[in-house]
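Visitor: I'd like to go over a predicted model; first the sequence, then the structure.
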Amino acid sequence: MLALGFAGAAQAQTTPPVTQDDSSANDMVVADSRIEPDIVVAARVPQYSYQVGQAVTVLTRAEIERRQTIVLSDLLATTPGVTVTRNGGIGTITAVRIRGAEGEQTLTIIDGIRVNDPSSPGGAFDFGTLLAGSIDRIEILRGPNSVPWGSQAIGGVVNIVTATPSQGAQARGQIEYGAHNSLYANAGLSGGTGALTAAFNGGYLRTDGISAAANGTERDGFRQYGATGKVGVELAPGIGIDLRGYYADSRTQYDSAFPPPNYVVSDSPAYSTAKEAYGYAGAHANLFDDRFRNRVAFTIADIKRDNFDAPNTPVSFFSRGRTERFEYQGDFKVIDQLRIVGGAEHEDSRFNDGSTFAATGITSAYGEAIVNPVRQLTITGGVRHDDHRTFGGHTTFGADAALALDTGTTLRASYGEGFKAPTLYQLYSFYGTRSLVPETARSYDVGIQQRLLGNQVSASVTYFHRDTKNQIDFDLGTFTYQNIAQTRAEGVEVELALRPVEALTVTGNYSYIDAKNRSTGTNFGRDLARRPKQTLSVSADYRFAFGLSVGGTVSHVGDSFDNAGNTVRLDGYVLAGFRAEMAIGHRLSVYGRIDNAFNEKYQTVANYGTDGRAAFGGIRVKLD
């Protein structure tokens, strides 16, 4: 059974219920117990996992702490269907690709706010500066899902939820020191009384880092301080106000100069700064005994980036991106067997890089029907229409079904469409083309999950296929962006979770992803760049009765190519990490880990360095 899924991703999939209220449902062995509907990423409203026909992986705060995760992308890299590349050490440009799609085709949400960068050429969210200290929960949906979420959800959606307050008072904190003179500290305080709840978290990371250039000797460091906050006020039963905020100030040293005569990545004193501010102000009203839930919100994403060739020099490049979004969503449970979800949105975005200032807007409406014709079967279908100020209108469809049998077998199938609007840079920059149309994708997947031995064993297999058309790429013939690319990706994802005894947890996944270039030309049929066909990972943790926990994760990433012509090979690699934590009472614990324990030499991007063996240790405290 371990051979089926030699991997390490946490996931939450609830057992099919005996009764509709699901009060006795147990989560999969690697997740905290949850009896509430909490999968939001699929339909953009809370659902039980047995109602979701799409492939979703859930990572909880417990898994983040068990794995001692600092940079979130390190944890995402061990989940099924996900590959991660980074241009050097912590803080450098990091792309998360889902099922072989582009990194720019991954939609990222933090606390209900779209955080993809409107000032970057492809509109990607850079995971390089996203730390895990304030995060309580991550949902990774694999496959197109533009009906509820709109543009960029071609590869999938990463939905991130930061610390959420509850009644009473809670506090947590940690401090860690380790390799490369790295210091990390994080603290959070949350609580509530009566109608008011609030949660605040602050963090700091400093490291001397490694050389971003693989052949370099100069260390490229990283520094970030940031904070998140949530405040909720219930004005009346079911009626309230929600405020959320996220801020991060980062400084990253990097090597990207290409000096003569070799024109390769080399040591450089260059560095960049990034200031990211995301905000949410909303109100909700739950009417008719909570059968009709309404939400209105205004969100903002503001990103400022500056590049410097060396300290004490003028800015060599800057970009400013800003998105403002107004949205309404209604969730109406018409009868127990029928739920209607719909909404309307308007988004304005703009960017400025010193040479180009541009702005655009998009107005959208969507609707979904969630139907339970019988207790075991959930069918979801939806449609969305987007009207873009520049390229015009686009309509998207999607549907999925989940059949959860009382035998512990769950069958899933989905058809999804995704689109990605041309970015402001692709439309209006010196290299832009205003006649661009959206990138589009059509995908389907089918899967089966089986639970055995009273949920001590859970195994699942999913097959997927996606075709992407009108993909925007840089045309070397015209030196402009054009709709010239087509791609195809298909593969299989296998997941396994075991809990043979209460103290031992073993999780695993294996992914085979065949991502091909289908564009007319010399690269037709070749592998897409930086898409390894096979990834494999296993994670195991054991907790002794006296409070000691030990664990480890081993991951394998197969060979890939660094360029579209498949002439530059990136060799596959195996990474192993080991960890331990000792509880001292109920509130304090000390922990330590060794990353890349066997000092594997590898690259995820050609000519860029990666971390060798590194050890870290810290203290964690919780008060409640």
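Guide: Right, received. Where do you want to start?

Visitor: contacts, neighbours, all on C-alpha from now
Guide: OK.

Visitor: and the gap between the residue positioned nearest the centre of the chain and residue 45?
Guide: Nearest to the mean C-alpha position of the chain, by C-alpha atoms, centre = their mean, lies residue 158 at 3.1 Å. From residue 158 across to residue 45, the span is 15 Å (C-alpha to C-alpha, to the nearest Å).

Visitor: okay, pairing it with this:
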Amino acid sequence: MLPLIVLASQAAIAATPAPPNNQPIFIRETAAPFTVTASRSTIRLAETGISISQIDLPQIKALSLPLVKDYLTLIPGVAVAQTGPLGAQTQIRIRGAEANHSISFIDGIEMNDPASSGEFRIDTLLSHGVERIEVLRGPQSALWGSQAIGGVISITTRAPVRGTEVYGELQGGSLGTVRGGIGGGWAGETLTVSGQLSGLSTDGYDIARSGGDKDGYDNVTAHGRIEWRASPQLTLLLVGRHQDSTSRFDGFDYDAGGPVDEPLATQSRQSAVRAEAALALLNGDWTTRASFMAVRADNINRRAGAFENRSDGERDLFRLQSTGRFKTGGLAHNLTAALDVETERFTSRDANAQADSNQRQRRRQTSLVGEYRLSSSNGLSAGAAVRHDMNDRFADATTVRFDAVAAIGAVSLHAAFGTGIADPTFFDQFGFFPGSFQGNPNLVPERSRSVEAGIGWAAGGHSFDLTLFDANLTNEIIGTFNSTTFIAGVANASGRSTRRGVEVAGRAALARGLTLNTSYTYLDANQQQVAGSALVREVRRPRHSGSIALNYSSRPFDLSAAAAITGARGDTDFARFVPVTLPAHTLLTLAGAWHISPRIDLTARVENALDASQVDVFAYRGPGLTAHGGIRFRL
């Protein structure tokens, strides 16, 4: 079995042949050591200076964790904050950036929720049917546009390479939790079909600690894709996805300073489709893609089953991209030009038909993208990208990115520089809750600039990588509060926020079938709301964090242990509006699989095996020790 975390240390990547140039390349056809998000066209990991981590299918199966967010805790530079039980609001912060400063893709579809905070509801993403998790750290706006200040999370679903595949799993355990799924597909010479159906249900526990009102969660997700190679030059792709989940939660008592039992629930529905045609000419050296992607997100809030309010968002994205490849001497060149046209719509509705929060909004962005990449046979690769966004709601913006890597034997040197932007969300601009929050239509986009440099080494199944990074953020959108009217709002900060730190990751092949992976991140993230004022430590960003993962694989059984270590973090007690410190904790997962036949496994998993007190958000405790068991099969 592969190591639990595959790190994109340039020195660790072997010389693996690229996919044939005469085949249009879609996400499914891209396997490590390739990346689908560090460039607008598929490239080798060894050819980019961007910091990347990948978790592949064997590692996902080894731990058998229910949600993708559980695996992100093991990746350097990533902080996960969950508001209590399974399915509760969960935020991902990459290198200290804000939770809405990253873009999430599923099979190439941008899934960030346009209806609320602009974040992807990572707490709704089940792990069943996921083949690969890829995380890029640092600004990627020059490639992927607004919000990619902290980085990019890319999810690839499972599909067969040849023949028929059917797989499934069923697990049950603590807190009345049951999850399962079935998936499969068929791949022939010209047609590939795949899909997954998965579900999860849990009773949860009472986050308010009194009253016995358990905060449960239910989720059903369906995903499918069809790829048809209509001719040697033309390939067509269709991806569809639908997720429907309900999260039950408690209210917050500002007098008591914590959660209080209330019959509240949020239903989250998200539907997405991607249709793409790729035309490869000149023996595959010139590939043009035209694609259309549509995402709809609905967030419906209820109290005791009665409708209270909802916010709905839609995003349509048309993308036209052309990539040419050519060689001169020992140099390989890759030149891409792209046009992105994105339209977003936002609707909010309240149970009171006369409420000020009832509204419809719309905005459009047209973007031009150019990217050039160079690679040589002596281990030197470099890239440059520029993007110009033309907005109908904001001033136009230009972002850039440069990266380079040089391999010298077993050692590699890598570096990158990038700028990023994050447009205000619809909620920031137009959100309105009578008596509590009012949006600000005069906001301007946030801007970021980042530089990183590192060194990697790999030999004989062992690897090590160290990266230094430094970033700053201006025009940060911050919360405001009027003590006279008691209305909260948002505004652009006049100060400059900073994020700098160190990421270290290593892998060791200790023995046959036994691997060790470790990571450590030091992060110094500070906020300056007013220019010239003192810097204040950012909340929910640990100064020290890391992971240790040990994995053993043999013919009769597999065993895995993974510890996600989170240092102390600051937060805010919103009842008293005073700073508080969240204690450090270590979440240890123990998992195993007994191969009772070549096609059937019995599985077991213990989460939070140390029964650590986990509080990622003030006053919201995580679950204690839980145990789960089940069965999985493959045909």
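Guide: Happy to help now that I have it. Being a predicted model, the structure only gives us computed values, none of them experimental.

Visitor: would you pull the TM-score for this pair?
Guide: Superposed pair, TM-score by TM-score structural alignment, normalised by the length of structure 1: 0.92. Supporting alignment: 600 aligned residues with a C-alpha RMSD of 2.2 Å.

Visitor: and residue 404 of structure 2, what's its match in structure 1?
Guide: By TM-score structural alignment, residue 404 of structure 2 lines up with residue 401 in structure 1.

Visitor: for structure 1, which strand is longest?
Guide: Looking only at structure 1 and at elements set by DSSP state E, the strand with the highest residue count is strand 315-335.

Visitor: can you give me the neighbour number for the closest residue to residue 396 of structure 2 other than its chain neighbours?
Guide: Nearest-residue entry for residue 396 of structure 2: residue 390, 4.7 Å, with adjacent residues in sequence omitted and distances by C-alpha to C-alpha, 6 or more residues apart in numbering. Neighbourhood size, residue 390 of structure 2 [other C-alpha atoms under 10 Å]: 17.

Visitor: over which residues of structure 1 does the strand or helix carrying residue 390 of structure 2 lie when aligned?
Guide: Here residue 390 of structure 2, judged by DSSP states H and E, is contained in strand 380-391. The aligned range for strand 380-391 of structure 2 in structure 1 is 377-388, by TM-score structural alignment.

Visitor: what strand or helix carries the corresponding residue of structure 2 for residue 159 of structure 1?
Guide: Here residue 159 of structure 1 is matched to residue 154 in structure 2, going by TM-score structural alignment. When elements are assigned from DSSP H and E, residue 154 of structure 2 belongs to strand 151-157.

Visitor: how near is the counterpart of residue 421 of structure 1 in structure 2 to residue 148 of structure 2?
Guide: Alignment note (TM-score structural alignment): residue 421 of structure 1 maps to residue 423 of structure 2. Distance, residue 423 of structure 2 to residue 148 of structure 2, using C-alpha to C-alpha: 10 Å.

Visitor: how about residue 69 of structure 2?
Guide: For residue 69 of structure 2, the distance to residue 148 of structure 2 - C-alpha to C-alpha - is 18 Å.

Visitor: with neighbour numbers in mind, choose between those two.
Guide: Each of residue 69 of structure 2 and residue 148 has its neighbours counted (other C-alpha under 10 Å); residue 148 has more, 28 against 21.

Visitor: that one falls within a helix, correct?
Guide: No: counting by DSSP: H, G, I helix; E, B strand; the rest coil, residue 148 of structure 2 is located in no helix; its state is coil.

Visitor: show me the contacts for the residue nearest to it when sequence neighbours are not counted.
Guide: Once flanking residues are discounted, residue 148 of structure 2 sits nearest to residue 102: 4.6 Å by C-alpha to C-alpha, 6+ apart. Contacts here follow C-alpha atoms under 8 Å, 6 or more residues apart in numbering; on that basis residue 102 of structure 2 touches 93-94, 119, 147-153.

Visitor: so which of these comes closest to residue 585 of structure 2?
Guide: Among the contacts of residue 102 of structure 2, residue 93 lies closest to residue 585 of structure 2 (C-alpha to C-alpha), at 17.5 Å.

Visitor: which residue ranges form the strands in the stretch 401-550 of structure 1?
Guide: Taking DSSP state E, counting those that start in this stretch as the test, the strands found in the stretch 401-550 of structure 1 are 409-420, 439-452, 457-475, 480-498, 504-517, 534-543, 548-557.

Visitor: give me the buried positions along the fourth one.
Guide: This points to strand 480-498 of structure 1. Applying a neighbour-count criterion of 16 or more other C-alpha atoms under 10 Å, one finds 480-483, 485-498 buried in strand 480-498 of structure 1.

Visitor: who are the packing partners of it?
Guide: strand 457-475, strand 504-517 (3 or more C-alpha pairs under 8 Å, 6 or more residues apart in numbering; DSSP states H and E).

Visitor: ranges for the helices of structure 1?
Guide: Using DSSP state H, the helices of structure 1 run over 61-66, 72-76, 146-149, 424-428.

Visitor: can you pull the contacts of the aligned residue in structure 1 for residue 301 of structure 2?
Guide: Under the alignment (TM-score structural alignment), residue 301 of structure 2 pairs with residue 307 of structure 1. Residues counted as contacts of residue 307 of structure 1 (C-alpha under 8 Å, 6+ apart) are 270-273, 315-318.

Visitor: show the buried residues in these.
Guide: 270-273, 318.

Visitor: state the distance from the residue nearest to residue 396 of structure 2 to residue 112 of structure 2.
Guide: For residue 390 of structure 2, the distance to residue 112 of structure 2 - C-alpha to C-alpha - is 20 Å.

Visitor: go on, residue 617 of structure 2?
Guide: Taking C-alpha to C-alpha, one finds residue 617 of structure 2 at 22 Å from residue 112 of structure 2.

Visitor: now do residue 128 of structure 2
Guide: Residue 128 of structure 2 is 20 Å from residue 112 of structure 2, by C-alpha to C-alpha.

Visitor: give the residue from these two that has the larger number of neighbours.
Guide: The residue with more neighbours, out of residue 128 of structure 2 and residue 112, is residue 128; 27 against 22, by other C-alpha under 10 Å.
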